[in-house]
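S.K.: Generate coordinates for the sequence data below:
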Amino acid sequence: MKNFSNVLIMGAGPAGLSAGYVLTQQSVNSVVCEQANAVGGLARTIRKGNFRFDIGGHRFFTKNDDIHKFIMDLMGDEVIKVKRKSRILFCGKFIDYPLPIVDSLLCAGIPDCFIIPFDYMYQKIDGRLKGKKIISFEDWVVNQFGRKIYGLFFKSYSEKIWGMPCDQVSADWARQRIAGMSLKTTFTKALFKWKKNSPSSLIDEFNYFKQGFGRISEKLAEHIQKANRIYIKTRVVQVQHEEKKIKGVVISQKGCLYNIGADYYISSIPITTLVQIMNPPAPEEVIEASKNLRYRNLITVHLMLNQHKVTSDHWIYIHDRDIGFARIHEPKNWSIEMAPPGKTSLVIEYFCSRSDKIWNMSDENLIDLTLHDLVKKLCLIEKEKILDGFVFRHPKAYPVYDIGYETHLYKVYQFLSDFKNLYVIGRCGMFRYNNVDHAIETGVKAAHNILGANYDL
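M.R.: Here you go, the predicted structure:
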C-alpha cells in the first residue's frame, strides 16, 4: 500500500467515487478507502445468483444539467426510462402516490371529503393571522395540506420512518424532501398534469439502469481503478491534524494499521465519526455537538420468488402502524434484468435505531416476521412461492433532522471548516438529507475545488 497520495478519499459511495472519477480524469494521484466489502454505499446493487437488488430502490432524476450529462455520459446505453408507479397502502386500500386528489378524498370517506378543503383554507388563514412559525415537520405539512390530510396520510408513515413524533422532526426535512408539495400543487397536477418545473417528488418518469442503480458506482470505480486505487474493507480509524491542516489518516485493513498521508482529504464518512476520530481530539463542545447528531439505520429484507410478478409498482408505502416495515419495492418493475425469467423479487425496508428490537433481531426471525406480514396481513404473496431470502443492515443510513439539530451541526461545521485541505461531501458526510444527484454534485465540486475552482459546497 502506498503511504502517500495527492488526494485521499474516505468513503466509496456515489459522492466519494464521483470525486475520485473527476480527479482520475485529470491525472491526479488519489486513493479511496471504503469500510464495506463493496463500493456504492446505500446506492449499491447486491447480486444473489441471477437476482439483483438495490438497497431500497433509487431513481435518477436531477434538475442540474451538468450532473445529468455527467451520469448520462458515464452510463451510456445502460440508461432506461421508467414510468413511475407508486402506491400507498392505507387502511387496507391501495391509492396512487403522489396523492391523486380524487382517490385521497374517496379514501378519506364522504364526510372528510367536505372537511379537507375547508380545513386546508382554515389552516392557511389561521397561520397567517397568528403569524405561526414553521418549526416542525408537523407545522410544515399542516400548513401545506391542512391538519386532516396530515393526520390521514403523513403522520403515521413519517413517525414510522423517524421513530419519533412529527412535532419533534424539523421542518427542514420537509423542505428538502417534499418541497413544493401542497394540496394546491396536488390539485394542479391532477388538473394540468406534470410540468417541467414541478417538484421532484411529483415526477412521473425517471432514469434507471438496466442492471441496477449500483452500476453508477461500479462504473465510476472501474474508471478510477485504471490509474488509482480503491481499498475496500478498509476503515479510517484516526484523522491526524496539526495547525489547522490534516496531516494523515490511520486506516485498519485485515487487522493491521497503516498511516497514509495526502495533500488533500475528501470525507463522505458520517460527519459524527469524522469528528470523533480526530487526533488531537476535537474540542469537547464539538464532540458533544457531534454526539447530539443522530442517524437512522436501515434494514432491508430481500426475498426471491418463484413467480413472474407480485405487483406493477416501483414503491409501495406502508402506513399501517401494526406492520413494522415502511416500504416495499419490486426490482423487476424497474428493469427486467433485475430478476431471471419467470421469477421476481421484493425488497422490504425497515427504519430503526440501534437500540430497537428489530435491529438486534436475527436474520432468520426477521425474515419470518416479514413473511408473516406479507402473507397474512397484506396478502401480497404466498409463502410457498419463496425461493430464498437474506437481510442487509446499513447503520447510519439517514441523518435525523430533529428539532435543534442545526445548532449542533453548525458547531461541527465551524470546527471542520478550519481545515483548509479537507472537504466533506455526500449525505452522511455533510449530514444533509439530499438525493443521490446532490451527493454526486458535492463530490464533483470538491474535486474541482482541489483542481482550482471555488465552489460553495
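S.K.: all contacts plus neighbour counts: C-alpha atoms, from now on.
M.R.: Noted.
S.K.: I'd say His241 and Ile277 touch.
M.R.: No: contact criterion C-alpha atoms under 8 Å: His241 and Ile277 do not qualify, at 10.8 Å.
S.K.: helices or strands next to the longest helix seen in the chain in the packing?
M.R.: Longest helix in the chain by number of residues, with DSSP state H as the criterion: helix 110-130. If contacts are counted by 3 or more C-alpha pairs under 8 Å, 6 or more residues apart in numbering; DSSP states H and E, helix 110-130 sits against helix 101-108, helix 137-145, helix 147-149.
S.K.: quick one: contacts of stretch 256-270?
M.R.: Residues outside stretch 256-270 that contact it (C-alpha atoms under 8 Å, 6 or more residues apart in numbering): 2-13, 15-16, 246-252, 274, 396, 421-431, 446, 450.
S.K.: Only the buried members of those residues: can you turn that into a PyMOL selection?
M.R.: Buried residues within these, by 16 or more other C-alpha atoms under 10 Å, are selected in PyMOL with:
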select buried, resi 4+5+7+8+9+10+11+12+13+15+16+246+247+248+249+250+251+252+274+396+421+422+423+424+425+426+427+428+429+430+431+446+450
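S.K.: So which of the contacts of stretch 256-270 sit within strands?
M.R.: Members of these lying in strands (criterion: DSSP state E): 4-10, 246-252, 396, 422-424.
S.K.: Confirm for me that Ile316 is in contact with Ile88.
M.R.: Yes: Ile316 is within contact range of Ile88, at 5.6 Å (criterion: C-alpha under 8 Å).
S.K.: can you give me the helices for the stretch 201-350 of the chain?
M.R.: Taking DSSP state H, counting those that start in this stretch as the test, the helices found in the stretch 201-350 of the chain are 215-224, 271-276, 284-291.
S.K.: CSV for those, including distance to Ala174?
M.R.: Formatted as CSV, the helices of the stretch 201-350 of the chain follow (distance: least, C-alpha to C-alpha, whole Å):
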stretch, distance to Ala174
helix 215-224, 27
helix 271-276, 22
helix 284-291, 23
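S.K.: Second input sequence below; structure requested for side-by-side comparison:
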Amino acid sequence: MKKITILGSGMAGFGAANLLKKEGVDSIIYDKNQHYGGHTASYKFNEGYVFDEGPHVSFTKNERVQKFLADSINQEYETINTVVNNYWKGIWIKHPVQCNLHDLPKELIVDCIKDFVHAMHHEYGEINNYADWLRASFGNTIAENFPMEYGLRYHTTTADNMSTDWLGPRLYRPKLEEVIYGAISPTTPDVHYISHFRYPTNNGFVNYLNPLPDLTEIVLNHKVTKIDPVSKTIYFDNGKEVGYDGLVSSIPLPDLLPMITNAPADVVEASQQLACTKCVVVSVGIKRDDVTPAHWSYFYDRDISFTRLSFPHNLSPRTVPEGHSSIQAEVYFSDKYKPMTGTPDDWIEPVIKDLIRCGLLREDDDIDFKHAMYIPYANVIFDLDRKANLEKVHGFLDDVEIRYAGRYGEWGYMWTDESFLSGERAAQKILNKVTSD
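M.R.: The predicted structure follows:
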C-alpha cells in the first residue's frame, strides 16, 4: 500500500497516523497552518506565558490511550484534583450548582427543592429536546436559572432547539438527599464528572503530540482547495496537486463539502446547516499568583462578556512566569444564532472589566500580558437540525470513501481521547477496505 493521506494534524490526525504506523503503513499529513496541532495547538509567548487554543485537559478512562499520552511526554505530567466553580449574580457557587444551593437566596433554594421534588414524581412524557430533559431532570427552577442560562451562552441557542445527543455524563443528576444536603451545608462531596485530570508539565497541551513527527511526514502551509474523489487528487492553494490511495480528513465539514468535486448541491447545503460556535479567546497574564484556586469557572449572567474561564497557571506552573497567574476567557458567537460583533481585540477590555467586576482581578493589578485569538470552529451545536443534515453529509462521504475524523469531521462533542480514537477508526476503515479488496 502507498501512503495514506491525512488532512489535519490535531488529535484525530495523531490517532490516524499512530494506527497506520503500528500497521506498517506510511502516511503523510497536510496542514494549512504553520504549526501542527490543529485545535490542540499551544502557543508560547515571549513574556513567558503558554496558552492553549481554549482549555484542554486529559481525563480519559481508556487505559491504552492514557498510557500512550503519558509515554508521549515521557511521564512528565501534572495530576490535578479538579476544582470547578460557578458565578451567578455576584455569588460564587461550587460546581455543580444543583448539589450546592447553600449560598443562594433562601426563596430560590425553596423553589429549587420544591420543583426538584415535583420533577421526581411527575411524568413528563416524551423528551423531545434538551429543555424537556432539563425540566424532567432538575425541575423548572434549577433548569431555568442555571443550565438553560449557561447553555444559551455556551451554545448560543435555546435549550428547546437542542437535542440530548451530546449529554453523556456532563450534567450530574443528583439524588434528593444530595440536593437537600447541598442546600443546608456549605461543604459537599465532589461529584464533578472530572474528578482529576492530567496536563503536560512542559510546553502546553500540544506537548502530547510530541511523537507525531516520528509517526508520519508532516507538510505544513498547505491549505486544501479542492478534492476530486474520482481521480483521488487533492489540490492546494499553492498550486500543488497530490494523489491519494486512502484519505482521512479532520477538516470541518462545512469547509470540506464545498471542496469536493461534483458534491450534490443538497449535500453541500446540508453541510452549511451544521452549526458550531465561534470563540474569541482572551488570554491575560497577571503579576500575582493567587487569582483563584479553580481550574475553570462557569458564568451564567448574560451581561458578563465571557461564558467560561480557565486558569492555565493552575494546570502547570510552567505555563506562566514565576509568581504570575493566567486567565483565559471564552466569548461565544455563532453564524447561525449569534453573529460575532467587533474584532477579537475589541473584546480584551470588556473581558478585563468583567474580571474586575466578578472579583478575580483588582483595579490595581499589574496585567503584563493581553492577547485575543479567534477560533472559527469551537464547539459543535447539537441543534435539532443537526442529525438529519449530518446523516446526509456522512452518507455522501462514505460513498466517496473520504474517511472523516475528529470533532469537526464526525461533528460531535469529542474529548481528547475520543478524537484520538476517532482518527484510529477512520484509518482502520481504509485498512479494512484494502483487505477486503
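S.K.: if I look at the residue most central in space within structure 2, how far off is Gln98 of structure 2?
M.R.: Structure 2 has Asn379 as the residue nearest its centroid, 5.5 Å off, counting by C-alpha atoms, centre = their mean. Per C-alpha to C-alpha, to the nearest Å, Asn379 of structure 2 is found 24 Å from Gln98 of structure 2.
S.K.: roughly how far apart are the alignment partner in structure 1 of Ser27 of structure 2 and Arg44 of structure 1?
M.R.: In structure 1, the residue matched to Ser27 of structure 2 (TM-score structural alignment) is Ser30. Ser30 of structure 1 is 22 Å from Arg44 of structure 1, where distance means C-alpha to C-alpha.
S.K.: One more: Phe61 of structure 1?
M.R.: Phe61 of structure 1 sits 17 Å away from Arg44 of structure 1, going by C-alpha to C-alpha.
S.K.: Looking at the two, which is more packed in?
M.R.: Arg44 (24 against 17; other C-alpha atoms under 10 Å).
S.K.: Test my guess that that one contacts His58.
M.R.: No: assessed by C-alpha under 8 Å, Arg44 of structure 1 is found out of contact with His58, at 9.6 Å.
S.K.: Common neighbours of the two, please.
M.R.: Overlap of the contact sets of Arg44 of structure 1 and His58 (by C-alpha under 8 Å, 6+ apart) consists of Phe213.
S.K.: My guess is Gly409 of structure 2 contacts Leu257. True?
M.R.: No: checked against C-alpha under 8 Å, the pair Gly409 of structure 2 and Leu257 is beyond contact range at 10.7 Å.
S.K.: Now do the shared contacts for these two.
M.R.: Joint contacts of Gly409 of structure 2 and Leu257 (C-alpha under 8 Å, 6+ apart) do not exist.
S.K.: Tell me which residues touch the match of Ser27 of structure 2, please.
M.R.: By C-alpha under 8 Å, 6+ apart, the neighbours of Ser30 of structure 1 are Ser5, Asn6, Val7, Leu8, Ile9, Gly20, Leu23, Thr24, Asn228, Arg229.
S.K.: what does Gly285 of structure 2 give?
M.R.: Contacts for Gly285 of structure 2 (C-alpha under 8 Å, 6+ apart) come out as Tyr49, Val320, His324, Ser325, Ser326, Ile327, Ile367, Asp368, Phe369, Lys370.
S.K.: Compare these with structure 1 and list the overlap.
M.R.: Here the contacts of Gly285 of structure 2 are checked against structure 1 with both residues aligned by TM-score structural alignment, their matches' C-alpha atoms under 8 Å, and the contacts held in both are Tyr49, His324, Ser325, Ser326, Ile327, Ile367, Asp368, Phe369, Lys370.
S.K.: Now that we have those, which of them are buried?
M.R.: Burial by neighbour count, judged by 16+ other C-alpha under 10 Å, picks out Tyr49, His324, Ser325, Ser326, Ile327, Ile367, Phe369, Lys370 from those.
S.K.: Closest one of those to Thr292 of structure 2?
M.R.: Nearest to Thr292 of structure 2 among these: Ser325, at 8.8 Å, using C-alpha to C-alpha.
S.K.: Residue in structure 1 paired with the closest one?
M.R.: By TM-score structural alignment, Ser325 of structure 2 lines up with Thr344.
S.K.: these two touch, right, that match and Leu305?
M.R.: Yes: assessed by C-alpha under 8 Å, Thr344 of structure 1 is found in contact with Leu305 at 5.3 Å.
S.K.: circling back: the contacts of Gly285 of structure 2 in strands, which ones?
M.R.: Taking DSSP E as the definition of strands, the contacts of Gly285 of structure 2 contribute Ser325, Ser326, Ile327, Ile367, Asp368, Phe369, Lys370.
S.K.: Need these in TSV (columns: distance to Gln272 of structure 2).
M.R.: Below are those laid out as TSV (distance: C-alpha to C-alpha, whole Å):
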residue	distance to Gln272 of structure 2
Ser325	40
Ser326	36
Ile327	33
Ile367	40
Asp368	41
Phe369	37
Lys370	34
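S.K.: which among those residues gets closest to Trp347 of structure 2?
M.R.: Distance to Trp347 of structure 2 across those (C-alpha to C-alpha) is lowest for Lys370, with 10.7 Å.
S.K.: Thanks again, I'm all set now.
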